[in-house]
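**Student:** For reference, the sequence and a predicted model appear below.
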Amino acid sequence: MGSTFISLVGCSVGPDYKPPKLEVPQNWKWGEQKPDPKGSHSREKPQIEEKKTAWGGNDLQGEENIKRAIEEARKNPGKWKLAAPKDFVKKGQWWKIFNDPVLDQLEAEAEVANQQIKMAMANVIEARAGVGAALSAFFPHTNFTPSYQRWKLKTHLPWLPFILPEPIFSTVPLLGQNGIPIPSGSIIGSTQYYGFQPTLNMWQVYLNSNWELDIWGKLRRQLEAAKAEAQASQAELEGMKLTIHADVAQAYYLLRYIDSQLEVMERMIHVYEDNLKRVEIRFKSGLSNELDLARAKTDLSRIKAQYIALESHRAKVENSIARLLGQPASTFHFPRKPLKEDPPHVPQSLPSDILEQRPDIAQAEREMAATNAMIGVAYAAYFPSVNLNAYFGFFNTDFGQLFTWPSNSWIYGPLIDLPIFEGGRLLANLMQARAAYEKAVASYRETILSAFEEVENALIGMRLLEEEQKVEDEVVASAKKQYDLALDRFQRGLSHYIEVDTTESVWLNAILTDIALRGERFIVRIALIRAFGGGWADSSMKKPSFQQNQSKN
């Protein structure tokens, strides 16, 4: 009998959590080697088209093709592997690869003062407290409950006439009305249900204890869910830190390349002013017409307006940095620091397993485990709950006699609660828990797909932005030469100012675009680091100390 009880206590209803398998490509499409339209990338296209044909609805052999595809997938699992998040791996201060002390200082301030990080830390503490609350359900709950009540009863109870009066015996010797002593144990009266006293005092002091036996594993499933939620909140904290550090770095380099553009525009304003003076001199001497003069004035006004708009954009970026650092925007000022250096090298041929250290993936996986455990909680509600209750205390209408032994009272025994009719509530809760799990699985897979999308987009940016800037450097040089030739022709009277106007605008736009590309190359590297999960050092790529169980299928 004891072994049967132990086996019952040891069981847990509901599905045990198993990490899902995910499709993980072996290489990045835009890694170190650029995709060749005539190479291996194009050779995959006929395979995709062949799969579409095999699964097409018009194919008479579609069912056989599906069976063969399933059988082949079972024999050759290929790119599918079990989910094994590694968000616990230390990423380090990845921003130090930029070798910028100012950025290091900003990141340090954001680490300790950012309010979103503090909110995420509070969520971690809250979730850990939830684990303690779930763990407390395994222990008996005992309460000390003293109370006092004053009752008012009816003096006439017509619904009790069938109860016969009962004699009342004295417990101590008494003195009768005539002075005759009455020994203890004598009858001194009888209960009269038609003569209750109208008020009554009731004093109670008792201990009440309740212990729920976890026979069906409901409490264990609740604890399992609480632990998973606590781990998810920790991953959320790491993800928030990664996001804030990346936002600070990106805003910092955005601000710096805007400073570079402002520096260029200040020089170009002087160029436009000099050109306006040249046109005015030629206009006064009759060598230029009024249209050339109007164009020169328009060009100068336009570039000044662009300069003001760029200053406005810089101020907004500066305010965003202040918020990330936990400082009021009104008191934060960042001096100008034009961007001159080239971005550092970031490896692009890392294995796709590095995505397992992304905090958002780990958070989604832990939330999936939590919702799976709640299925067991909903399923356990179908089974009877068993509670061991115990009660011991004292109660009496006379406070002076409250703590005497005749005033004691006690109760103990099991209480079984078996649901009979709930109006469909239990089934609805179970369906809700299962739907929540399916939703968590879909969210987890969507997070994986988003991670690969972010990495590929960042890799595209790293490769193509570098190539684009090389071309843009040539555009700047050509535009400068074109402008010099146009200005020379204008000064010699061989052309109108419209040539200078056009080439000058092309030259300015080429310079601004070249600076923007340099800044975007910094920003896209930060985006790649964020997409990788915040680190790629050799120490970060070591295997975890424990072994992950992987399915053989």
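**Tutor:** On my side now, so go ahead. Numbering: from 1, shown residues only.
**Student:** rest of the way, CA atoms for contacts and neighbours
**Tutor:** OK.
**Student:** Mind checking what secondary structure the spatially most central residue of the chain has?
**Tutor:** When the chain is reduced to its mean C-alpha position, the nearest residue by CA atoms, centre = their mean turns out to be residue 236, at 4.2 Å. The three-state label for residue 236, taken from DSSP: H, G, I helix; E, B strand; the rest coil, comes out as helix.
**Student:** Distance check, it against residue 118.
**Tutor:** When distance is defined by CA to CA, to the nearest Å, residue 236 is 12 Å away from residue 118.
**Student:** what does residue 31 give?
**Tutor:** Computed as CA to CA, the residue 31 to residue 118 distance reads 36 Å.
**Student:** now swap in residue 411 and tell me
**Tutor:** Residue 411 is 49 Å from residue 118, where distance means CA to CA.
**Student:** follow-up on the earlier one: name the nearest residue to the residue nearest to the centre of the chain, ignoring sequence neighbours.
**Tutor:** Leaving aside its chain neighbours, residue 236 sits nearest to residue 363 (6.1 Å; criterion: CA to CA, 6 or more residues apart in numbering).
**Student:** That neighbour and residue 230 touch, don't they?
**Tutor:** No: no contact is recorded between residue 363 and residue 230 when judged using CA atoms under 8 Å, the distance being 9.7 Å.
**Student:** coming back round to it: give the next helix or strand downstream of the helix or strand hosting the residue nearest to residue 236.
**Tutor:** Following DSSP states H and E, the helix or strand that holds residue 363 is helix 359-380. Toward the C-terminus, helix 359-380 is succeeded by strand 385-396 as the next helix or strand (DSSP H and E).
**Student:** tell me what that next one is packed against?
**Tutor:** Under the contact criterion of 3 or more CA pairs under 8 Å, 6 or more residues apart in numbering; DSSP states H and E, strand 385-396 touches strand 199-213, strand 408-417.
**Student:** Which stretches in the stretch 51-200 of the chain count as strands?
**Tutor:** With DSSP state E, counting those that start in this stretch, the ranges of strands along the stretch 51-200 of the chain come out as 80-82, 141-152, 167-169, 174-175, 181-182, 187-190, 199-213.
**Student:** and among the helices and strands packed on strand 385-396, the most buried is which?
**Tutor:** Burial of the helices and strands packed on strand 385-396 is given as mean neighbour count (mean count of other CA atoms under 10 Å); strand 199-213 ranks first at a mean of 16.
**Student:** Report all helices and strands that it contacts.
**Tutor:** Secondary structure elements in contact with strand 199-213, counted by 3+ CA pairs under 8 Å, 6+ apart, are strand 141-152, strand 385-396.
**Student:** Kindly reformat those strands as TSV containing distance to residue 340.
**Tutor:** TSV is the format used below for the helices and strands packed on strand 199-213 (distance: least, CA to CA, whole Å):
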stretch	distance to residue 340
strand 141-152	67
strand 385-396	71
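**Student:** Second structure follows, compare the two:
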Amino acid sequence: MKKFLPGICITMLLSSCMVGPDYKPIAVTIPQQYKQAAKPQPGWKIATPADTLDRGCWWQIFQDPVLNDLEAQLNITNQNIASVAAQYAQSLAIVKEAKAALAPMVTGTISASRQKPSASAFNSTSGTGTGGVTPTNGSGRSLKPYSTYIISFNASWAPDIWGAVRRVVEADADVAQATNALLAATRLSAQATLAQDYFEVRTLDNLQSVLDQTVKDDRKLLHLIKLRYQYGIASAGDVLQTQSTLENAEVNAINNAIARAQYEHAIAVLMGIPPALFSIDPKVTTLKPPIVPNEIPSELLERRPDIAEAERQAAAQNAQIGEAVSNFFPVLTLTGAGGFQSNIFSKLISSPASFWMIGAQLMGTLIDGGLRRAQLAAAEASYDQAVANYRQTILNAFQNVEDGLVADRILRKEEIAQRHAVNTSRAALRYQLENYKSGTVDLTTVLVAQTNYLTTEQYEVNVVGRQMVTVVELITALGGGWDVNQLFNPPASPSPYFKN
């Protein structure tokens, strides 16, 4: 054993080496504030993905109990989240599988057999054979059956001298982290989609109330026109025109109900529930978009899981460069075997029945037609692509936030202007209706004023609904809300599988 000790020590020492470049965080300079923020501030900082920071229950900012209940259930029953969660579990198992290649492989075998050789195969053999077999001496008589008992152990180990296996483990761990980020992105996307669809439903509920009231008002107006027609004040054309306006209003109310049902079905699917078993009670709701802070630090953006996913993919591609470099070096494999073999069971565990073997193999590729160089070039190009994707993901994230900020600011101004338009059109309708009753204007003037009022009222409802959806989009773009207190929460403990 002493003669093998120096070789074992050298092998262990070499196993601490690892070829290929070590991963260094990608330098991306980002602004500390946004152009469209109410109070932009100059300054730049280095991007550092922080997807482990707590996003909290960001939807609670809307203070809607129904939405809160739906979001809580979504995290449990959404099938897209469940699918990616299973993918994440699979990636963790792959990391374990890759780590197993660092350890020796030992197998054991226990076998027992009894056999009778063919007499014709030994018709030229004389004397007594081993293991209790007595061959024939040409007489052609059958040989005696004999038994064989074997207990054996085989071991093999390929020391990771150049770090090829460790690079595989590193890459698989980075992929697992990327999958974990994908899980967070899927969860955030599902939460945001649910919130958007829910506010679409509430917007349509409010719009349904407006349309139903319009139908009631048109019916009252039709009743008035019919009375005036009976007294000869209005014409038959006025009755038909008012009847047509009423029927159009009824059609709009029906179409609105169709759109609401479709959004409700979409929410049911998000919840993992068949649409036939799910419903949201209609309710007129005063939608109040939360106020976006004047200052939003760009650090919040670093919680976006898609940024973390892109960064981890780049790290995985970097590890694969080291794996490609290791292919240029030979692979050392140490093997050994030993055990006992006997034809007599009682003498199986004995010194004469023992056997052993130990050996080593060094194997490397001599000529491959440029295959390894091509593989290395491909790995380096894949890393460059991953770096570009990471930087582009950050740029896209800033665009999403800037778009959300400007949309929120403009929609708030639009909502104020639209509210004034509704008040003005309502007053104009009342004024023209009184003039019609007094005979100073015709019915067409009243219907035009009524249509204008309905249009402005519908637009006001839609603007508020768009505000709610825009705020959800902004929250999603920021990675889950704008609470700066979340920046100082300690990150979750990393999984032990992520240790390279």
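**Tutor:** Cool, the structure landed. Predicted model, so just to flag it, every value in this text is computed and none were measured.
**Student:** Can you calculate the TM-score here?
**Tutor:** After superposition, the two chains reach a TM-score of 0.86 (TM-score structural alignment, normalised by the length of structure 2), with 483 aligned residues with a CA RMSD of 3.4 Å.
**Student:** quick one: which of the helices and strands packed on strand 385-396 of structure 1 is nearest residue 526 of structure 1?
**Tutor:** Comparing these by their distance to residue 526 of structure 1 (CA to CA), the top pick is strand 199-213, with 52.5 Å.
**Student:** Now that closest one on structure 2. Mean distance?
**Tutor:** Between strand 199-213 of structure 1 and the corresponding residues of structure 2, superposition yields a mean separation of 3.9 Å, by mean CA distance after the TM-score superposition for structure 1.
**Student:** Then stretch 294-303 of structure 1?
**Tutor:** After superposition onto structure 2, the mean distance of stretch 294-303 of structure 1 to its aligned counterpart is 1.6 Å, using mean CA distance after the TM-score superposition for structure 1.
**Student:** Check stretch 260-274 of structure 1 too.
**Tutor:** By mean CA distance after the TM-score superposition for structure 1, the fitted stretch 260-274 of structure 1 averages 0.8 Å away from its aligned residues in structure 2.
**Student:** just how off-centre is that stretch within its chain?
**Tutor:** Centre-to-centre, stretch 260-274 of structure 1 and its host chain are 45 Å apart (CA atoms, centre = their mean, to the nearest Å).
**Student:** In structure 2, what range does it match?
**Tutor:** Using TM-score structural alignment, the residues of structure 2 aligned to stretch 260-274 of structure 1 are 206-220.
**Student:** which of the residues in the matching stretch are buried?
**Tutor:** 206, 207, 208, 209, 210, 211, 212, 214, 215, 218, 219 (16 or more other CA atoms under 10 Å).
**Student:** Residues touching it, excluding its own?
**Tutor:** By CA atoms under 8 Å, 6 or more residues apart in numbering, the surrounding residues in contact with stretch 206-220 of structure 2 are 242, 245-246, 249-250, 252-253, 256-257, 283-285, 454, 457-458, 461-462.
**Student:** OK, contacts around residue 312 of structure 1?
**Tutor:** Counting by CA under 8 Å, 6+ apart, residue 312 of structure 1 makes contact with nothing.
**Student:** Aligned against structure 2, show me the partner of it.
**Tutor:** Residue 312 of structure 1 maps onto residue 258 of structure 2 when the alignment is built from TM-score structural alignment.
**Student:** Which element, helix or strand, includes that match?
**Tutor:** Under the assignment given by DSSP H and E, the secondary-structure element containing residue 258 of structure 2 is helix 236-270.
**Student:** mind listing what's buried in that helix?
**Tutor:** With burial defined by 16+ other CA under 10 Å, the residues of helix 236-270 of structure 2 counted as buried are 238-239, 241-243, 245-246, 249-250, 252-253, 256, 260-261, 263-270.
**Student:** What of stretch 342-349 of structure 1?
**Tutor:** Of the residues in stretch 342-349 of structure 1, those buried under the neighbour-count criterion (16+ other CA under 10 Å) are 343, 348.
**Student:** Then stretch 336-352 of structure 2?
**Tutor:** 337, 338, 339, 340, 341, 342, 343, 348.
**Student:** same check, this time on stretch 273-292 of structure 1
**Tutor:** Of the residues in stretch 273-292 of structure 1, those buried by neighbour count under the rule 16+ other CA under 10 Å are 273, 275, 276, 278, 279, 280, 282, 283, 288, 289, 292.
**Student:** can you list contacts of stretch 418-432 of structure 2?
**Tutor:** Applying CA under 8 Å, 6+ apart, the external contacts of stretch 418-432 of structure 2 come out as 441, 445, 446, 449, 450, 452, 453, 456, 457, 459, 460.
**Student:** swap in stretch 337-356 of structure 2?
**Tutor:** The contact list for stretch 337-356 of structure 2 (CA under 8 Å, 6+ apart) reads 131-132, 146-155, 336, 357-358.
**Student:** again with stretch 320-336 of structure 1
**Tutor:** Residues from elsewhere that reach stretch 320-336 of structure 1, judged by CA under 8 Å, 6+ apart: 106, 109-110, 113-115, 244, 247-248, 251-252, 256, 259, 318-319.
**Student:** These: which two are farthest apart?
**Tutor:** Spanning the widest gap among the contacts of stretch 320-336 of structure 1 are 115 and 259, at 27.6 Å by CA to CA.
**Student:** still on that earlier bit, looking at the helices and strands packed on strand 199-213 of structure 1, which is closest to residue 68 of structure 1?
**Tutor:** strand 385-396 (48.3 Å).
**Student:** All the helices of the stretch 51-200 of structure 1, in order from the start?
**Tutor:** Taking DSSP state H, counting those that start in this stretch as the test, the helices found in the stretch 51-200 of structure 1 are 62-75, 101-113, 115-136.
**Student:** Quick check: buried residues in the first one?
**Tutor:** Taking 16+ other CA under 10 Å as the neighbour-count basis, helix 62-75 of structure 1 is seen to contain the buried residues residue 65.
**Student:** gap between it and the chain center?
**Tutor:** When C-alpha coordinates are averaged (CA atoms, centre = their mean), helix 62-75 of structure 1 and its chain have centres 38 Å apart.
**Student:** Equivalent analysis for the second one, please.
**Tutor:** Taking CA atoms, centre = their mean, the mean C-alpha location of helix 101-113 of structure 1 is offset from the chain mean by 22 Å.
**Student:** I'd like the helices of the stretch 51-200 of structure 1 written out as JSON lines, with distance to residue 543 of structure 1 added.
**Tutor:** Written out in JSON lines, the entries for the helices of the stretch 51-200 of structure 1 read as follows (distance: least, CA to CA, whole Å):
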{"stretch": "helix 62-75", "distance to residue 543 of structure 1": "27"}
{"stretch": "helix 101-113", "distance to residue 543 of structure 1": "27"}
{"stretch": "helix 115-136", "distance to residue 543 of structure 1": "26"}
